[in-house]
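A.B. asks: Below is the sequence, then the predicted model.
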Amino acid sequence: MNLQDTLLPPHAEMVRAMLERDTAYEGVFFTAVKTTGIFCRPSCTARKPKPENVEFFAHADECLSAGYRACLRCKPLDAAAIAPDWVQRLLKSVDADPERRWTDVQLLAEGIEPLKLRRWFKQHFGMTFHAWLRTRRLGMALGGIRQGDSIDSAAFDSGYESLSGFRDAFQKSFHITPGRAAHSEPLLFTRLTTPLGPMIAMAERRGLVLLEFLDRPALTREVEALQNRYGYAVAPGHNAHLQQIEDELAHYFAGKLTEFKVPLHLPGSEFSRQVWAELAKIPYGQTSTYGTIAARLGKPGASRAVGLANGHNRLSIVLPCHRVIGADGSLTGYGGGQPRKAFLLRLEKAAVQITHQLAF
């Protein structure tokens, strides 16, 4: 098996989830059937295979790399495969009443198993449901403070009876005091579903700042740098830039978008921004090398520095560092993992070939 054991449930639990078509495991793993050569989402409604004929993968691209084809019924490569219905209903309830305190008893009354909810949120948001709720309320308090609300009002509206408790929670979440929040730049984030697994997108008023796979090892370090070095207050939320990148990603994975239009904001050193600008110039469906980029910058001996700046790119796919390969044609490193890099290059190559065929 090719599993991420620290993230995925045990084998027996995956077999059970597959047989019962458990939607709680959407995006957590994929089932690949050896006898048919097809891979599916756990909730696929097709007739279930014998467990001994199935192997499990953490990502869709790993199924493709192993030679499996996507199921035409459940469409595991469909970027529109969003949160399961029971999660969507809960999120709508939270939007309708953001001040409600959800206990395990209340969740069970809504037909939601707290352990499944915890697992789903950890997998897709990197935190538990209750931690997400607290951060969301604090994000609303942040917005209120920036609009002129007093700290006392923000604390009360967030459900905190103790002002000191609110200050402690606020500073722990945003790495700034409530008093400084009025002068900080909110960085809103949301989780996005893609065929290659969940991603996190972050944007401020000037544009998209971060787009990364949730399992990228450097993600925590990148977010901490945005908070500590650039003064961002990170909170769950949504804005026009996040909506735009969600729409554009869906079209990209469908092979219908070759150039992203979402506005970008790129905090970083002058050299890093120069490298990132060169990344943006690599044509869709083509590749370049560190040496080529260094030469274009007038620094032919700076291949290593270019590689470091490439690795510090916070905008996966949009700034296409996946199109940078080794001088010998090897895929080299990629923060999202080489299978994903190979998938993205295959996707773009196939889309270009289809376009050429249609043109003739």
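C.D. replies: Thanks, I have it.
A.B. asks: from here on, contacts and neighbour counts on C-alpha atoms
C.D. replies: Fine.
A.B. asks: Does Ala309 touch Ala277 like I think?
C.D. replies: No: counting by C-alpha atoms under 8 Å, Ala309 does not reach Ala277; the two are 11.1 Å apart.
A.B. asks: Give me the more crowded residue out of the two.
C.D. replies: Neighbour comparison, Ala309 and Ala277: the larger count goes to Ala309, with 18 against 12 (by other C-alpha atoms under 10 Å).
A.B. asks: nearest residue to that one other than its sequence neighbours?
C.D. replies: Closest residue to Ala309 apart from its sequence neighbours, by C-alpha to C-alpha, 6 or more residues apart in numbering: Ser272 at 5.1 Å.
A.B. asks: which SS state does the one you found fall under?
C.D. replies: Assigned with DSSP: H, G, I helix; E, B strand; the rest coil, Ser272 falls in the helix class.
A.B. asks: so it makes contact with Gly311?
C.D. replies: No: if you go by C-alpha under 8 Å, Ser272 and Gly311 don't touch, sitting 9.8 Å apart.
A.B. asks: At the geometric centre of the chain, which residue sits there?
C.D. replies: In the chain, the centroid-proximal residue (C-alpha atoms, centre = their mean) is Met199; its distance is 0.8 Å.
A.B. asks: dump the residue contacts of that residue.
C.D. replies: Going by C-alpha atoms under 8 Å, 6 or more residues apart in numbering, Met199 touches 124, 191-193, 211-214.
A.B. asks: ok, structure two:
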Amino acid sequence: MITDLKKKEFYQALLERNTEYEGSFFVGVKSTGVFCRPTCPARKPKFENCEFFFTPQEALLASFRPCKRCSPLSHPNQVSELVQKLVQAVEENPEKEWREKDFRELSVDESTARRQFKKRFGMTFVQYARARRMGLAMKEIRSGKAVIDAQLHTGYKSGSGFRDAFSRIMGDTPTSVQENSILTVSWLDTRMGPMITIADETELYLLEFVDRRGLEREVEILRNKTKAAIIPGKTEPIQSIEREVDLYFKGELTEFKTPIKWLGTPFQKRVWAKLREIPFGETRPYSEIACEIGKPTSTRAVAGANGANQIALVVPCHRVIRSDGTLGGYGGGIARKKWLIDLEGKGSSLIK
């Protein structure tokens, strides 16, 4: 049952196209007979013409049909078939240097590919493919291969051209790469909105909602701390967290097993470790966390460490609330925090 107060909250989110509410509710429009997600770009209906639902199934049962503009039955920002085709083509032959004829052979419009990749990844397809090639070059150089071999393997006939391209993408020259590391970034679609994940070959470094305020700064801090180049692709930790996040949102997973890497102060690491001890389906006040780590007067510092967490869901900072029972802050947005707590509350009751 959705209360009148909640309906007003949902309607305001609909007017604002608030991405924090993505997946929290769906709205049926009585005047058109369609139902939409909160971020639908269509003209907004009057409040009295809206009917709100928690799931698309409820909207369908109420005889509403899915909106063609926002596709409420698919993941938000779901990757297009064209992007899927080109990403797969890159993975099948990552060393390939793409030419105009290659797009024609795949029956793909080059300008459309450029536009869709820019929207999804923040880079054009050619930049994506080049970054992937350079990532392979970095791995080869770090494994002991000669720079000239990596250069030729990635399709560069000119040594200076290879060095220039390498430096632009990796932030350093090929000869100094053995001192650096490489991280891989991937986009993950969830019912609560898209997330970004960053990992190396063995551990997860970052998992955040892409609309989190200050995310660009978080990624830059991560890059500086690790002295790493960040390139598109997938590693075992990324594949693992994709599987686990999918099961989590389906209510079929209560504990994440993907190995994680914490980059923080000793105090922050103590707080994050304590967060992982909060049982699924339960919450704890900031003050209690402070007491449990032996710092009862450091409630504010605990809140700061909680906000500095870069691995959402896995390190469950959403389970920490204020002493008066109110939710407090959350990098992914208060609406998501409430939704996650409600999701886990329902799941814990089933487990018990």
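C.D. replies: Here it is on my side, so go on. All figures in this text were calculated on a predicted structure; none of them were measured in a lab.
A.B. asks: on that earlier part again, for Ala250 of the first structure, see how far away the residue nearest to the centre of the first structure is.
C.D. replies: 12 Å (C-alpha to C-alpha, to the nearest Å).
A.B. asks: re the thing from before, among the contacts of Met199 of the first structure, which recur in the second structure?
C.D. replies: Comparing the contacts of Met199 of the first structure with the second structure on both residues aligned by TM-score structural alignment, their matches' C-alpha atoms under 8 Å, the contacts found in both are 191-193, 211-214.
A.B. asks: Now intersect those residues with the strands, please.
C.D. replies: Among these, the members falling in strands (DSSP state E) are 191-192, 211-213.
A.B. asks: Strands of the stretch 51-200 of the second structure, start to end?
C.D. replies: Using DSSP state E, counting those that start in this stretch, the strands found in the stretch 51-200 of the second structure span residues 65-66, 181-188, 195-199.
A.B. asks: Let me have these in a markdown table, extended by distance to Gly214 of the second structure.
C.D. replies: Formatted as a markdown table, these follow (distance: least, C-alpha to C-alpha, whole Å):
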| stretch | distance to Gly214 of the second structure |
| --- | --- |
| strand 65-66 | 33 |
| strand 181-188 | 17 |
| strand 195-199 | 13 |
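A.B. asks: Which one, of those strands, ends up nearest to Tyr330 of the second structure?
C.D. replies: strand 195-199 (15.0 Å; C-alpha to C-alpha).
A.B. asks: Now do the closest one: which range of the first structure does it align onto?
C.D. replies: Mapped onto the first structure using TM-score structural alignment, strand 195-199 of the second structure spans residues 199-203.
A.B. asks: what's the average distance of the matching stretch to the second structure?
C.D. replies: Mean deviation of stretch 199-203 of the first structure relative to the second structure after superposition (mean C-alpha distance after the TM-score superposition for the first structure): 1.5 Å.
A.B. asks: and the gap between the closest residue to Ala70 of the first structure other than its chain neighbours and Val234 of the first structure?
C.D. replies: Leaving aside its sequence neighbours, Ala70 of the first structure sits nearest to Phe39 (C-alpha to C-alpha, 6+ apart; 5.3 Å). Plainly put, Phe39 of the first structure is 37 Å away from Val234 of the first structure if you go by C-alpha to C-alpha.
A.B. asks: who has more neighbours, those two?
C.D. replies: Phe39 (29 against 24).
A.B. asks: That one and Cys63 touch, don't they?
C.D. replies: Yes: counting by C-alpha under 8 Å, Phe39 of the first structure does reach Cys63; the two are 6.8 Å apart.
A.B. asks: which neighbours do those two share?
C.D. replies: Common neighbours of Phe39 of the first structure and Cys63, counting by C-alpha under 8 Å, 6+ apart, are 30, 32, 69.
A.B. asks: Quickly find the element holding the residue mapped onto Leu275 of the second structure from the first structure.
C.D. replies: By TM-score structural alignment, Leu275 of the second structure lines up with Leu279 in the first structure. Following DSSP states H and E, one finds Leu279 of the first structure within helix 270-281.
A.B. asks: Now the equivalent of Leu253 of the second structure over in the first structure: closest residue in space, sequence neighbours ignored.
C.D. replies: Leu253 of the second structure maps onto Leu257 in the first structure, with residues paired by TM-score structural alignment. Closest residue to Leu257 of the first structure apart from its sequence neighbours, by C-alpha to C-alpha, 6+ apart: His251 at 5.3 Å.
A.B. asks: Out of the ones in strands among the kept ones among the contacts of Met199 of the first structure, flag the one nearest to Leu219 of the first structure.
C.D. replies: Glu212 (7.1 Å).
A.B. asks: Surely that closest one and Ala201 touch.
C.D. replies: Yes: if you go by C-alpha under 8 Å, Glu212 of the first structure and Ala201 touch, sitting 6.7 Å apart.
A.B. asks: tell me, which helix in the first structure spans the most residues?
C.D. replies: The longest helix of the first structure (DSSP state H) is helix 338-359.
A.B. asks: residues touching the equivalent of Pro300 of the first structure over in the second structure, list them.
C.D. replies: Alignment note (TM-score structural alignment): Pro300 of the first structure maps to Pro296 of the second structure. Shown in contact with Pro296 of the second structure (C-alpha under 8 Å, 6+ apart): 287-288, 290.
A.B. asks: any chance of these in TSV, with neighbour count too?
C.D. replies: Shown next, in TSV, are the contacts of Pro296 of the second structure (neighbours: other C-alpha atoms under 10 Å):
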residue	neighbour count
Ser287	20
Glu288	18
Ala290	20
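A.B. asks: thought Gly347 of the second structure was touching Gly251?
C.D. replies: Yes: counting by C-alpha under 8 Å, Gly347 of the second structure does reach Gly251; the two are 5.9 Å apart.
A.B. asks: out of these two, which sits in the busier spot?
C.D. replies: Gly347 (19 against 15).
A.B. asks: Tell me the residue in the first structure aligned with that one.
C.D. replies: That one, Gly347 of the second structure, aligns with Ala351 by TM-score structural alignment.
A.B. asks: Many thanks, we can stop here.
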